[in-house]
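S.K.: Show me the folded form of this:
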Amino acid sequence: MEDLAVYGYITNTRVKFIVVVSITDGIIRDADMKAIFRTIHSAYVSQVCNPFYAVDSQRAVNSKAFIRAIDAIGLRANSRSALDI
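M.R.: The predicted structure is shown next:
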């Protein structure tokens, strides 16, 4: 557990995002985490604005499009942190 860092973000509408990263890959600056959370929030807003998506506050978002967006955010963050090392 010592090689993990946990970050949290809460929106004005009380939606919570939690990101767990391995610190063995390198240090992530707070400014980078803020940008990552803004991008995650934007992907979430795009998902819930879809008129065909039923919002359920008790369940995680399981949309394939949202999962792809989160995967892309993670890949971009990994490639960016690899360049900083």
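S.K.: CA only for contacts and neighbour counts going forward, please
M.R.: OK.
S.K.: buried set for the longest helix seen in the chain?
M.R.: When the chain is parsed with DSSP state H, its longest helix is helix 64-84. Buried residues in helix 64-84, counted by 16 or more other Cα atoms under 10 Å: 66, 69, 70, 73, 74, 77, 78, 81.
S.K.: try stretch 30-37
M.R.: The neighbour-count check on stretch 30-37 (16+ other Cα under 10 Å) flags 33, 36, 37 as buried.
S.K.: okay, the buried residues of helix 64-84 in JSON lines with distance to residue 21 next?
M.R.: As requested, the buried residues of helix 64-84 are arranged in JSON lines below (distance: Cα to Cα, whole Å):
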{"residue": "66", "distance to residue 21": "19"}
{"residue": "69", "distance to residue 21": "17"}
{"residue": "70", "distance to residue 21": "14"}
{"residue": "73", "distance to residue 21": "13"}
{"residue": "74", "distance to residue 21": "10"}
{"residue": "77", "distance to residue 21": "10"}
{"residue": "78", "distance to residue 21": "10"}
{"residue": "81", "distance to residue 21": "11"}
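S.K.: Here is a second sequence; please produce its structure as well for comparison:
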Amino acid sequence: MVQVSWWGRMSTSLPITDEDVAAWAATHPDLLLARRADGTTERPGAERVAAFMAAQPHFAQAMRFQYAQAHELVPATAQQVMAA
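M.R.: The predicted model follows:
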């Protein structure tokens, strides 16, 4: 489970799509790990990341922020607070 906490409000009009973000996230195995009900883990592919982004707005916003930060589209001083 991922819990995302936000202080303040962040909105952007980045020139990217969720598919771009999902494809990028899938190529960075240090970002995501899926756990099945039986306890096995796997690295989710771009399609699965995109589907989860579509279903979970907070997750989608977190992934967009990670993408934007990695591509220097947001100021270095911007921070996202995440708790496990």
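S.K.: After superposition, what's the TM-score here?
M.R.: Once superposed, chain against chain, the TM-score is 0.31 (TM-score structural alignment, normalised by the length of structure 2); 39 aligned residues with a Cα RMSD of 4.1 Å.
S.K.: max-length helix in structure 2?
M.R.: For structure 2, the longest helix by residue count, based on DSSP H, is helix 57-70.
S.K.: helices or strands next to it in the packing?
M.R.: Judged by 3 or more Cα pairs under 8 Å, 6 or more residues apart in numbering; DSSP states H and E, helix 57-70 of structure 2 is in contact with strand 3-5, helix 18-26, helix 46-55.
S.K.: nearest to residue 34 of structure 2, of the ones you listed?
M.R.: Among the helices and strands packed on helix 57-70 of structure 2, the nearest to residue 34 of structure 2 by Cα to Cα is helix 46-55 (9.7 Å).
S.K.: Return the set of buried residues in that closest one.
M.R.: Residues of helix 46-55 of structure 2 classed as buried by neighbour count (16+ other Cα under 10 Å): 46, 49, 50, 53.
S.K.: Which of the helices and strands packed on helix 57-70 of structure 2 sits closest to residue 68 of structure 2?
M.R.: Of these, nearest to residue 68 of structure 2 by Cα to Cα is helix 18-26, at 8.9 Å.
S.K.: For the closest one, name the packing helices and strands.
M.R.: Counting by 3+ Cα pairs under 8 Å, 6+ apart, helix 18-26 of structure 2 packs on helix 46-55, helix 57-70.
S.K.: export those to JSON lines and tack on distance to residue 35 of structure 2?
M.R.: Formatted as JSON lines, the helices and strands packed on helix 18-26 of structure 2 follow (distance: least, Cα to Cα, whole Å):
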{"stretch": "helix 46-55", "distance to residue 35 of structure 2": "13"}
{"stretch": "helix 57-70", "distance to residue 35 of structure 2": "16"}
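S.K.: between those helices, which gets nearest to residue 3 of structure 2?
M.R.: Closest approach to residue 3 of structure 2 among those (Cα to Cα): helix 57-70, 8.6 Å.
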